[in-house]
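J.: next one to model:
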Amino acid sequence: MGLFGFLFGNKANKLKTFQEKGAIILDVRSKAEYDSGAIPGSKHIPLQQIQAKAKEIKQWNKPVITCCASGMRSGSAAAILRSHGVEAMNGGGWQSLYNKL
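T.: Purely as a prediction, here's the structure:
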């Protein structure tokens, strides 16, 4: 395991663990971005609405893997969800995440 893997954990292993728990992919890009291409079966809630919908998302009772275009917005969304008690991880850019799934 490399230094970054040691310090930050292995993202591939975390992704696999989340998948095994039936994680929901949550795309936090704008509607126009989402409509132009997305991971099949993913849910869409733009980042600006995550705070207001956190209670609803928590009721899904599933871990959440957030994604966006590059990983910045999804990182913010994952942090917001975690602050509301949702098991969430940043999946990064949606195309990269799709290739890993």
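
J.: only C-alpha atoms from now on, for both contacts and neighbour counts.
T.: Fine.

J.: which stretches in this structure count as strands?
T.: 24-27, 43-44, 64-68, 88-93 (DSSP state E).

J.: give me every residue that touches residue 81.
T.: Counting by CA atoms under 8 Å, 6 or more residues apart in numbering, residue 81 touches 50, 51, 54, 87, 88.

J.: for PyMOL, write the select line for the buried members of these.
T.: Buried residues within these, by 16 or more other CA atoms under 10 Å, are selected in PyMOL with:
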select buried, resi 50+54+87+88
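
J.: let's have the contacts of residue 81 in TSV, adding distance to residue 94.
T.: Below are those laid out as TSV (distance: CA to CA, whole Å):
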residue	distance to residue 94
50	17
51	21
54	21
87	19
88	15
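
J.: for comparison, sequence B:
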Amino acid sequence: MKSFLVLGIVIGFLFIFVKKIQSKGDKDMVKQWIKEGAIVIDVRTKSEYAEGHFSGAKNIPVDVLPANLNQLKDKQSKIVVYCRSGARSERARQILQASGYSSVINAGGLSDMPQGN
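T.: Here you go, the predicted model:
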């Protein structure tokens, strides 16, 4: 009985780990999308954004994203979202996709964004 509990916990952690990996976009794809003119959105707070951000990124904190979708004109545009670790940007990706934006990628954290932009 105890071994089933341990096995269940291990499987649960593996599921969460794999899900997190799957939700983050491929770095080469992120770089390509940005090169092609994708909209880059920093979904961190305004104070986090002020401390440093990816050049050209628009700051729309994830908590106010649903109310600010009017800032994103074309639902067919490629959109790259990032935050500090990838968790808030995954939430933003889900919000955008649920709102009809078809090409959204979670780049993860600021440190995951392409260097030398």
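
J.: TM-score for these two?
T.: The TM-score (TM-score structural alignment, normalised by the length of structure 1) is 0.77; 96 aligned residues with a CA RMSD of 2.7 Å.

J.: rewinding a little: nearest to residue 4 of structure 1, out of the strands of structure 1?
T.: Checking the strands of structure 1 against residue 4 of structure 1 by CA to CA gives strand 88-93 as the closest, at 16.0 Å.

J.: where in structure 2 does the closest one fall?
T.: Counting by TM-score structural alignment, strand 88-93 of structure 1 lines up with residues 104-109 of structure 2.

J.: with structure 1 superposed, average distance for that stretch?
T.: On superposition with structure 1, the mean distance recorded for stretch 104-109 of structure 2 (mean CA distance after the TM-score superposition for structure 1) is 0.6 Å.

J.: before we move on, back to that, tell me the most buried of the strands of structure 1?
T.: strand 64-68 (a mean of 29; mean count of other CA atoms under 10 Å).

J.: these two touch, right, residue 97 of structure 2 and residue 106?
T.: No - using CA atoms under 8 Å as the test, residue 97 of structure 2 is too far from residue 106 to be in contact (11.3 Å).

J.: gap between residue 99 of structure 1 and residue 10 of structure 1?
T.: From residue 99 of structure 1 over to residue 10 of structure 1 the distance is 17 Å, taken as CA to CA, to the nearest Å.

J.: which of these two has more residues huddled nearby?
T.: For residue 99 of structure 1 versus residue 10, the count of surrounding residues by other CA atoms under 10 Å is larger for residue 10: 13 against 8.
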